[in-house]
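[1] structure for this input, please:
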Amino acid sequence: PESPLAGFSTALSQTTSISSISSEGREDLQVNRLETQMWIKPDIQKTDVDFSEILNAIQEIAKDVNIFFDELEGVNSPSKDDDSLLHHGNLTSTSDDASRLEVVGEEVPDKNKTNGLYFRDGKCRIDYILVYRKSNPQTEKREVFERNIRAEGLQMEKESSLTNSDIIFVKLHAPWEVLGKYAELMNVRMPFRRKIYYLHRRYKFMNRIEKQISRFRGWLPRKPMKLDKETLPDLEENDCYTAPFSQQRIHHFIIHNKDTFFNNATRSRIVHHILQRVKYEEGKNKIGLNRLLSNGSYEAAFPLHEGSYRSKNSIRTHGAENHRHLLYECWASWGVWYKYQPLDLVRRYFGEKIGLYFAWLGWYTGMLFPAAFIGLFVFLYGVTTLNHCQVSKEVCQATDIIMCPICDKYCPFMRLSDSCVYAKVTHLFDNGATVFFAVFMAVWATVFLEFWKRRRAVIAYDWDLIDWEEEEEEIRPQFEAKYSKKERMNPISGKPEPYQAFADKCSRLIVSASGIFFMICVVIAAVFGIVIYRVVTVSTFAAFKWALIRNNSQVATTGTAVCINFCIIMLLNVLYEKVALFLTNLEQPRTESEWENSFTLKMFLFQFVNLNSSTFYIAFFLGRFTGHPGAYLRLINRWRLEECHPSGCLIDLCMQMGIIMVLKQTWNNFTELGYPLIQNWWTRRKLRQEYGTQRKASFPQWEKDYNLQPMNAYGLFDEYLEMILQFGFTTIFVAAFPLAPLLALLNNIIEIRLDAYKFVTQWRRPLASRAKDIGIWYGILEGIGILSVITNAFVIAVTSDFIPRLVYAYKYGPCAGQGEAGQKCMVGYVNASLSVFLVSDFENRSEPTSNGSEFSGSPLKYCRYRDYRDPPHSAEPYGYTLQFWHVLAARLAFIIVFEHLVFCIKHLISYLIPDLPKDLRDRMRREKYLIQEMMYEAELERLQKERKERKKNGKSYHNEWP
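    Here you go, the predicted model:
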């Protein structure tokens, strides 16, 4: 479209100078020069030009420029809520005819008024649904509760279920007076004036970047990841300033239609707020819908979806039927897996809390691209350098080196060359690029968190969450009921509120902490059981009749132990959830966010320890404290501790991470989507058998939604926990498994669409809750980032052979003293890393049944093992060599240097990246100023209008103002 400024250049020159503004659609809008500020007030002196048209044109241009700048920073901007706005542009739809009918005052038939979204009168929209059974004995409580609901001003209708006459649906509608009253109490922010954007000078390089990008548009795909804006409406509130709703200042707000002023999500949130405060029986604890749900008085409570998510017609030709259909086509459909998410639509339909989760998940997934690419590069570097690796060559060629048995009696002697495959696999993950990748991932975690803070700030500004503070949050009904007798003045509001004594709070926290400690001990006991299993099983597999298992006893032990560990993890998770819930309720948190934070911290600690304890054992303890042949350390003086494979322990860690990561993500995806799919399919199947397809299709919306699965009782907790644990796997041991970011990326691409499909199609519509950020999860992410630096330093220094190889190359190898560390300097490393043991020195219970005569035709006299110890005939048999102490010192030095270096880089990055983008900070200051100005102007306009009315009525007052 042509620039809207084409007809107003003369008038605009009086207010601001714009050298050139050209437009080829919103994406190609370029602003070459703007004055430091552009602000046009409506009270401009009269001219021959129609300034209302000028203001509208400037608003459109300012909006386009702002969208262009936001898109450069990765900010999506979609959508208006009225259903008529779902059909616009050149789409052929009945909505255009409907809008014309509304203009001339004719009644428009609305399909939504006949499909179960309205009361029987077709005028009152259903804001909330309660479900109960007539056979339930809690009749008196329901009657009192419903009578109090009506006393609060809510309107009510009841319907019997079409499939079960025992089920009753209670339809609730909040009229305008109730919505206005509670919107003011809840500080709901509503639009009161359209934005006139303040355009300031951007950094000079922004224009240069745009010019460079435009050069490549001829051959680059035209933004394939962008959403099709022809199918997406514009959200009106994004173009308006908002303020807490006030009935006294109602004339300041933009109210085109009282029925649609509060969107559906806000209406249901207000009704839910009322239901949480209504009594159902006399008594301090007899309050709130949650208690009625828990004692079975009501079976379910939920807001309605906005119709079906499917349509017979294409969204491109006929537009979207409703916002649910629009979300399905543009977000939950598998065909748009590569597209950006319509976050504003998600927020509009599901609320800010769910919108922030998907914003964070999308940001995390996008940030995984560079990590996955570098991790894949490290792995491919290992593949390409495999044939040139001197260490793996020596292992594969060491047919004359006989290794000592790795377990008592049944494990045989083995050639070192039998470990050839494992040595090559180890090189794929443990090579020269590993250290670089570990440093990169530590920096990546910091950059990810710092830029998420900036991204969150932009989202919070766009969604009016900047000023949303805890003082607006409601006190939990359970806390109110428990401590209603003890009150104190709120230091902020000055009103009395329930109060929990310090001694009571401390005692509850002590009991809760004791419970957490006990459950962590249970996890450690489970890990100890796995260790015993590994020790016992390796001997069993070594004596197995199948040669494949017998020759790979250690790998078979590791694989089965990981699978058993996974099963134990999943079983303990069920127990942890119940314990965490009990301990959290015991603490009696004051607000819902405090309850969520406390529950989240407990569950994360339980599951993190449960999931990673065995991984920590393999990384830092396996094979470290086994002793040496002839003097093995044993558990309870019975079981010999497990040793590492001759090629090292890193292969065990890789197997542990790979199997756990793949199995857990696959299981989570199945349980998240598979369970509700199966449940809903079974319900639909029964309905088809009983009522037929045609009858089922005519069910009202409340009946269809009731047959869907309810959202998890803990909200988004499971979604966040899954991703946070994945983030831990991706960063904590990434030096041992560089492919972890790639696996996480592939999983998250699927996860976003799985979660979207689940929210839109398989779950009842959740309550639209507000949230300013991702809560305590951000602190947990920062803690994981710090822990990842420490663990990766230890993995490189202790678990891998990076440090021993480096010490050998510079101190003991052919290039010692020359300052080189190439592959030629590693000649003889394998022999130098193995010690010699006299077979006759074996303990009786450790002596193998085989004497090794199959290797040389005579009983073996010596065997080798991984360690730096003196030979048996030295002055101190099996004592540590000087090389051992050099390697130990180098490992400790590396850990200290690595940690300090990476922590310095992390803190430097955190310092250099501000939490708020500069342009956002300027926009916030400017908006605050403009809001004050517009409030004054609106009040002045009202007073002037009243003055004109007085004069018209012939009334005169002294000392009138203005």
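[2] switch to C-alpha atoms for all contacts and neighbour counts from now on
    OK.
[3] now residue 679: closest residue in space, sequence neighbours ignored.
    When the adjacent residues along the chain are set aside, residue 679 lies closest to residue 709, with 7.5 Å between them (C-alpha to C-alpha, 6 or more residues apart in numbering).
[4] just residue 363 next, same as before
    Nearest to residue 363 is residue 452, by C-alpha to C-alpha, 6+ apart, at 7.3 Å.
[5] before we go on, could you also do this sequence so I can check it against the first one:
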Amino acid sequence: MVILQIHIIHVSLLLVCVELSWPFAAGMMQWEPAVDSSSSGFIPRVVLELASNTKEEAAAWLLSRIRDPQRNGGAELLVEQLGPGVGAQEKDNPNLFLVGASWPRLLSGAEDVGLFKEYSDGSMRGFTCANKHNFKHFKGEGDGFLSMSECQYIIKHELDTLRAKEETHVPGYTQAKLYPGKSIIRRLQSKGILIQMFPLHDKEDLKRLSFSWYKKVKLSLQPLDEIKHYYGEGQALYFGFLEYFTFALVPMAFIGVPYYLFDWEDYDKYVVFAVFNMIWCTVILELWKRRSASLAYHWGTLSRKKAFEEPRPGFHGVLGFNPVTGREEPLYPNVKRQLRIYLVSLPFVLLCLYFSLYIMMIYFLMEGWALSVHDENPTFWTGLLLFIPSIIYAVVIEVMNLIYRYAAEFLTDWENHRLESSFQNHLVLKVLVFNFFNCFASLFYIAFIMQDMALLRHSLATLLITSQILNQIMEAFLPYWLQRRRNKKMVRKVLKRRIFEDKVLPLPEQVRLEADMSMYLGTFDDYLELFLLFGYVSLFSCVYPLAAVLVVLNNITEVYSDAFKMCHVFKRPFADPAANIGVWQLAFEAMSVIAVVTNCALIGMSPQVKGYFPDSETQLILWTVAIEHGLLAFKFILTFLIPDVPKYIQIKLARLEFESLEALKKKKMEASEVSKKIQ
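    Purely as a prediction, here's the structure:
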């Protein structure tokens, strides 16, 4: 059985590697540079696609607002309409616009968004145009001081903060209401006038990144700096955490293999491994905080102040004034939102949990039936029958998780949260609660109600392997197959037009090809998968030590498949200047607390420990609870003893704060002396 399980994972890994050797788009064509900057000075960085039936007055108004100087309330950006290209068809959307910016505008935008760059003394400081020559690597105009992703993020920020002045509605659309201070881009998105806004890929940078990331087999770390340079800090932190989690699993996998082999039939000798589990899940999360802080400081996001959040595009309410900004915007009573949460969303989540519990009981009935059939007639086929209920249950779990995800998104959107961060936090909470219960309820029932360690090992192995195979199919093979078919169709269309002879794709076709690619929906599903895998390993791997081995193999395939999807399946996402993994850090820490309690309970149930309390089960329970509380206390003490930020970074941040205060005092003194001279 063990050999079969590992063989399945190895086959999955081999198939992914074979799939990754077929870069359907990048291998068939190359992209010419967007525009020769030396000839036109305009470098397109962001694409805006309006609906094909957008009224001309609306498009003209939007373009004028984008081009207007900042002093007139515009974004002061460069924008050109995408030409039809050679061989254009009538059904091609003509409303594609390329947005760029002059170098001085990008520098002023970098100061506006609070971009941190490396100073001449090696520290990371907020960029200012006044001190631009004191920053490392700044040489002059267009010198690469700002990466492509940073330029695109600046342009997106300027577009997002483009606000209505005295307009009452979008020209040509009386139903698209506007008011002073309303974000124009968000209104166009909510009304379906603006279909999408995405940054363009850069052929040369993408080619270099692809080669160093996944196109060569190597035993080295991921190029996190290059990933950050091309995709931004949010993506780089996800891949950094995936890499860190994989390496953190290696000691557990190294111990788990001999532990599993020597204790194949003895399901009760798991005390030592359970103790290791408790220490491991605490230490790795604390060390990750330090690793995350080091990366964030190196990338300039650790001390970066978060910008004031604008309302979500779908947020609605009665028009009023924001007490913080003083601008007009929709206002929605928090009482109504809370009523929706507690009277609708919460009962729905509880109902889903009950349904999940009902499905779990059906699974146990199927498990009992399969066991009875095997006991009556123990043959090879009835032995295989024992795995069928767990496989079916694992498939049902994945389907239920997928359906519930859509329902949770609908409910969270209906709750009408003003901020995107609030929306994400409530969505994560809903999804985590259901996924945790749906995936682990049966294992808790087997472990602590049935107290059947053999069945627990069997169920955990089947659920883990089946879920990994399904995830590889849903997240890797199916998207690759669908996207390859669509992109091959697009390539055939381009070839029929005969618009290039040397396999260099012109700009119009590059933009249209990228516009048809799938939109990248963020790292939510990726973190959720890692969260569940972390749960399988930290909660019950003491009874199935090979869990860590399987998760390591899964993570290796995840690195390559995610890298391939980012480079060739999805549109390029905008950079996300994150300083950490956000709410997912709290989710993993909560799982580690549950892991301590679970492993203590498993230790208390082991025959070795029960042997010390032959006459008093109550005393055993009291001792188990006392040890569990002591370990939790030790865990929280360890959290305080291990600083989240390394000492050398703390010193640099303190020095920077001191210098800022001294500079402020100096400015005040100079201003005071000037005022005295004037008097």
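[6] residue in structure 2 matching residue 351 of structure 1?
    Taking TM-score structural alignment as the criterion, the aligned counterpart of residue 351 of structure 1 in structure 2 is residue 232.
[7] next: residue 469 of structure 1.
    Counting by TM-score structural alignment, which is the criterion used here, residue 469 of structure 1 corresponds to residue 305 in structure 2.
[8] picking that back up, mind checking what the residue nearest to residue 363 of structure 1 lines up with in structure 2?
    Residue 452 of structure 1 is assigned residue 288 in structure 2 as its aligned equivalent, the criterion being TM-score structural alignment.
[9] repeat for residue 741 of structure 1
    If you follow residue 741 of structure 1 across to structure 2 using TM-score structural alignment, you land on residue 548.
[10] isn't that match up against residue 259?
    No - under the criterion of C-alpha atoms under 8 Å, residue 548 of structure 2 lies out of contact with residue 259, with a separation of 12.0 Å.
[11] related to what we said a few turns ago, state the helix or strand in which the match of residue 452 of structure 1 lies.
    Following DSSP states H and E, the helix or strand that holds residue 288 of structure 2 is helix 271-299.
[12] tell me the buried residues in that helix?
    271, 273-274, 276-283, 285-299 (16 or more other C-alpha atoms under 10 Å).
[13] now stretch 642-652 of structure 2
    Here stretch 642-652 of structure 2 shows 644-645, 649 as buried, counting by 16+ other C-alpha under 10 Å.
[14] what's that stretch aligned against in structure 1?
    Counting by TM-score structural alignment, stretch 642-652 of structure 2 corresponds to residues 913-923.
[15] endpoints of that stretch, how far apart?
    As for stretch 913-923 of structure 1, its first-to-last residue distance stands at 19 Å under the measure C-alpha to C-alpha, to the nearest Å.
[16] distance from it to the middle of the chain?
    Average the C-alpha atoms of stretch 913-923 of structure 1, do the same for its chain, and the two points are 24 Å apart (C-alpha atoms, centre = their mean, to the nearest Å).
[17] ok, now stretch 449-466 of structure 1?
    15 Å.
[18] so how far is residue 361 of structure 2 from the residue most central in space within structure 2?
    Central residue of structure 2 (C-alpha atoms, centre = their mean): residue 523, 1.8 Å from the mean position. Noted for residue 523 of structure 2: a distance of 33 Å to residue 361 of structure 2, by C-alpha to C-alpha.
[19] sorry, back to before: ok, how many other residues are close to the residue nearest to residue 679 of structure 1?
    The number of residues packed around residue 709 of structure 1, counting by other C-alpha atoms under 10 Å, is 18.
[20] residue 765 is in contact with that one, correct?
    No - with contact defined as C-alpha under 8 Å, residue 709 of structure 1 does not count as touching residue 765 (9.6 Å).
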